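Undergrad: kindly generate the corresponding structure for this input.
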Amino acid sequence: MNVAYLNQTLRVLLLFVLVFGILYFSAAVLIPLTFGLVLSMLLLPVCHWLQGKGMGNGVASFLSVLALLVVIGGVITLLQYQISDLAEDLSKIEERVNSIIAGTKDYVKQHFGISHREQQKMIKEQQGSGMGQVAGMVTTLIGSLAGVLVDAILVLVYTFLFIFYRGHFKKFILRLFKPDSREETELVLNKAGKVTQSYLGGLGLMIVMLWIMYGIGFTIAGVNNALFFAVLCGVLELVPFAGNITGTSITVLMALAQSGDTKVVIGVLITYGFVQLIQTYVLEPLVVGDRLNINPLFTILIIVVGEAVWGIPGMVLAVPLLGMFKIVCDHFEPLNDYAFLIGPPNEKKSEGNFLTKLFKPNK
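TA: Presented below is the predicted three-dimensional model:
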């Protein structure tokens, strides 16, 4: 075995360990910064379009971030409207939950011989011992919400600054490399930006389609406030694998609490299965496609690693970051083997998916 090659491989692996260590211990700083970087890449086409209309860089950058806020605000307003309708049904849901609890108590009494009074006494004891924990959970929740608000503001500021100073940052990166390799470096930067834009844009379009399909399916199934749960399931799709299961589980539990009708629950499960079938075999190949050219094994692995390092934000950011890393590996010779490992078998140059071919103008 070539000793020099082995030493080079060990140095690269040591670099990976060092990078993940820095990511873990610097999460509070790097998470909003990374979100700002990824969102700035997504909004660059909007900024370029606005500048093409004669606007200055500052105005175009600000309006790009404002457009993002409008979209997010629209989704929040829609959810708030549905939540207000859902709140009107809380009394019915409470009655249904109380009925389920009463039935459970009767079952325990009949099969285990524990009277209602004894069950109530046990519940009160558990509630008393858990009051401190509940207070701690409330305090933690309030602190977490405050932290999320601060991070959201930071993300918007970072996004604007990344867009506004993109030319300056690009020149800085190019200055880090020798003049004869700057052309290749610029190519890598452009590819990384385009891949991120393509992936996130396709993901956003797919989420909108999921909203429509879930909304129709849940409405047919008889779920109250079907639009709310449809939007919830679609938004949770940002968290790969776990998100859609979580959203559907919440919908099933709320359907049980609202009506207790097993037909509604079956309808929700059928909708979930049908939507997952369409998503896997139609939407993902056509809308999202293999834009990142990543092996499915490493897609799952990087999501697990992202959750371990940065939690839920890590799961959201893991896939596009891995896609950018693969582009770097493709163009940096010492990392070519890792690009081969991460990429799919028999990788070919992407010629675009069905939708890009369909709308591509003839030359």
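
Undergrad: okay, CA-based contacts and neighbour counts for the rest of this
TA: Noted.

Undergrad: quick check: buried residues in the helix or strand harbouring Ile142?
TA: Using DSSP states H and E, Ile142 sits in helix 131-164. Across helix 131-164, burial judged by 16 or more other C-alpha atoms under 10 Å covers Asp151, Leu154, Val155, Leu156, Val157, Tyr158, Thr159, Phe160, Leu161, Phe162, Ile163, Phe164.

Undergrad: quick one: that helix to chain centroid distance?
TA: Distance of helix 131-164 from the chain centroid (C-alpha atoms, centre = their mean, to the nearest Å) equals 17 Å.

Undergrad: and Ile93, how many neighbours?
TA: 20 (other C-alpha atoms under 10 Å).

Undergrad: heading C-terminal from the strand or helix carrying Phe274, find the next helix or strand.
TA: Here Phe274 sits within helix 262-278, counting by DSSP H and E. The helix or strand immediately downstream of helix 262-278 is helix 296-310, counting by DSSP H and E.

Undergrad: to compare against the first, here's another:
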Amino acid sequence: MKQTVQFPFYAKFALILFIIVSVTALLYLGQSVIVPLLMALLFAILLRPVANFMEKKMKMPHVLACLLTVVLFVVFIGGIFYFISIQVVEMANDWNTMKTNLMQHYHNLQAYVKDTFELDRDQQEQLISKAADSSLDSGTSMVSTTLVSFSDTMMNLVLIPIYIFLILLYRNHFIKFLCKLFNEKHHEKLQQILATIKVSVQSYIIGLMIEFVIVSVLTSVGLMIIGMKYAILLGVITGLLNLIPYIGILIAGILTIVASLTGTTDLSIIVGIIVVNVVVQLIDNNLLVPMIVSSKVEINAIASIVGIIIGGILGGISGMFLAIPIMAIIKVIFDRIDSLEPWGYLLGDDLPRNFQWRKKRPEKPQATPEA
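TA: Below you'll find the model as predicted:
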């Protein structure tokens, strides 16, 4: 007869802290391997219906269906970046005009500093020269860090499609592996968890793609109305950066303002840019996110912000993007294990507007899977 050992609360708490620290250290040290794998896993879940359609409806061989699915995905992503690169090249052709406008803004700033702080231009130049000398070492290290980050990004661009292909190719093998980890009586609950994760991840990523298109179009139209040059490019960049919750739209606004300074000497356009970004953000936060994105993952705002910060520390921009879907997967698992259900509830969003919808959800099975 099996005996259950009961540990005191402080022992359980210490064990939980040890596990959290160990997992965090593992993720941080192995981010170069884990982050591309997680990105590939999410995209593989998204592309799985496409591969199934080619295999079952179009009667393609399993390997060919997986390969063609990945090729179409790479072409789609490559098309977006090709469009951006064309726009960037067009912007680079106006470099002389940009440099002239930047110098004009620089001289205007010097005049403002002189009138406000009574520092003539020679004194300002001396201060800037000292600051430049003191930051030379940090600038060198920043350049080296940027080069390493760029090389890692290029490596991931090669590895992620390969990982996606292999995950799609061996998806049934991985599912059988998971079934072998648990007792047969828990296979039904395992199937429920996997099915829920698949639906949640697919719905979330599709929601992000819809949000990307709408935000890009709204921002581009708004920037065109105020007479901003390269409005379409800046709109697409805003839509891409907006995929990083809470932080991306702020970065996009700063980039747009900097781009406006290089395109014109009129500072009044900055007000228009701020208005456009605020209006688009209000529409995004109050309509798009609740209807298209948040309803798919049910993660509350506090957990989302903390998860994004932790993801950024562990994996940079990729970690920020992965934070929400990974938390959604964790919540699905927690919700279906009785001993972990309180933690799933902590991550969830149980506002009154969702109460009636939650009451209609079917009850979860009570059996707890073995560890």
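
Undergrad: could I get the buried residues of helix 131-164 of structure 1 as CSV with distance to Ser84 of structure 1?
TA: Below are those laid out as CSV (distance: C-alpha to C-alpha, whole Å):
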residue, distance to Ser84 of structure 1
Asp151, 27
Leu154, 29
Val155, 29
Leu156, 28
Val157, 31
Tyr158, 33
Thr159, 32
Phe160, 33
Leu161, 36
Phe162, 37
Ile163, 37
Phe164, 39
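
Undergrad: how about those residues, which pair is most distant?
TA: Among these, the pair separated by the greatest distance (C-alpha to C-alpha) is Asp151 and Phe164, at 19.7 Å.

Undergrad: mind checking the longest helix of structure 1?
TA: For structure 1, the helix with the greatest residue count under DSSP state H is helix 182-221.

Undergrad: what comes up buried for that helix?
TA: Neighbour-count burial for helix 182-221 of structure 1 [16+ other C-alpha under 10 Å]: 182, 185, 188-189, 192-204, 206-207, 209-211, 213-215, 217-219, 221.

Undergrad: check stretch 285-302 of structure 1 too.
TA: Of all the residues in stretch 285-302 of structure 1, those buried under the rule 16+ other C-alpha under 10 Å are 286-295, 298-300, 302.

Undergrad: also stretch 72-83 of structure 1?
TA: Buried positions in stretch 72-83 of structure 1, judged by neighbour count with 16+ other C-alpha under 10 Å: Leu79, Gln82.

Undergrad: in structure 2, what range does it match?
TA: On structure 2, the counterpart of stretch 72-83 of structure 1 by TM-score structural alignment is residues 77-88.

Undergrad: mean deviation, that stretch versus structure 1?
TA: Superposing on structure 1 and averaging over aligned pairs (mean C-alpha distance after the TM-score superposition for structure 1), stretch 77-88 of structure 2 comes out at 1.0 Å.

Undergrad: what residue in structure 1 is paired with Leu233 of structure 2?
TA: Aligned by TM-score structural alignment, Leu233 of structure 2 pairs with Phe228 of structure 1.

Undergrad: quickly find the element holding that match.
TA: Assigned by DSSP H and E, Phe228 of structure 1 belongs to helix 226-235.

Undergrad: mean deviation of that helix from structure 2?
TA: Counting by mean C-alpha distance after the TM-score superposition for structure 1, helix 226-235 of structure 1 comes out at 0.5 Å.

Undergrad: which neighbouring elements make contact with that helix?
TA: With contacts taken as 3 or more C-alpha pairs under 8 Å, 6 or more residues apart in numbering; DSSP states H and E, helix 226-235 of structure 1 sits against helix 57-88, helix 182-221, helix 242-258.

Undergrad: in structure 2, what residue corresponds to Trp177 of structure 1?
TA: Slight slip there: residue 177 of structure 1 is Phe, not Trp. By TM-score structural alignment, Phe177 of structure 1 lines up with Phe182.

Undergrad: contacts for stretch 162-171 of structure 1?
TA: Applying C-alpha atoms under 8 Å, 6 or more residues apart in numbering, the contact partners of stretch 162-171 of structure 1 are Gly36, Leu37, Ser40, Met41, Leu43, Leu44, Cys47, Asn57, Gly58, Ser61.

Undergrad: go through the residues you listed and flag which are in helices.
TA: Cross-referencing the contacts of stretch 162-171 of structure 1 against helices under DSSP H gives Gly36, Leu37, Ser40, Met41, Leu43, Leu44, Cys47, Asn57, Gly58, Ser61.

Undergrad: which non-adjacent residue is nearest the counterpart of the fifth one in structure 2?
TA: In this case it means Leu43 of structure 1. In structure 2, Leu43 of structure 1 lines up with Leu47, judged by TM-score structural alignment. Nearest residue to Leu47 of structure 2 in three dimensions, chain neighbours excluded: Thr69, at 7.0 Å (C-alpha to C-alpha, 6 or more residues apart in numbering).

Undergrad: gap between that neighbour and Asn156 of structure 2?
TA: Noted for Thr69 of structure 2: a distance of 18 Å to Asn156 of structure 2, by C-alpha to C-alpha, to the nearest Å.

Undergrad: and for Ile309 of structure 2?
TA: In this structure, Ile309 of structure 2 and Asn156 of structure 2 are 22 Å apart, going by C-alpha to C-alpha.

Undergrad: got it, and Ile19 of structure 2?
TA: From Ile19 of structure 2 across to Asn156 of structure 2, the span is 28 Å (C-alpha to C-alpha).
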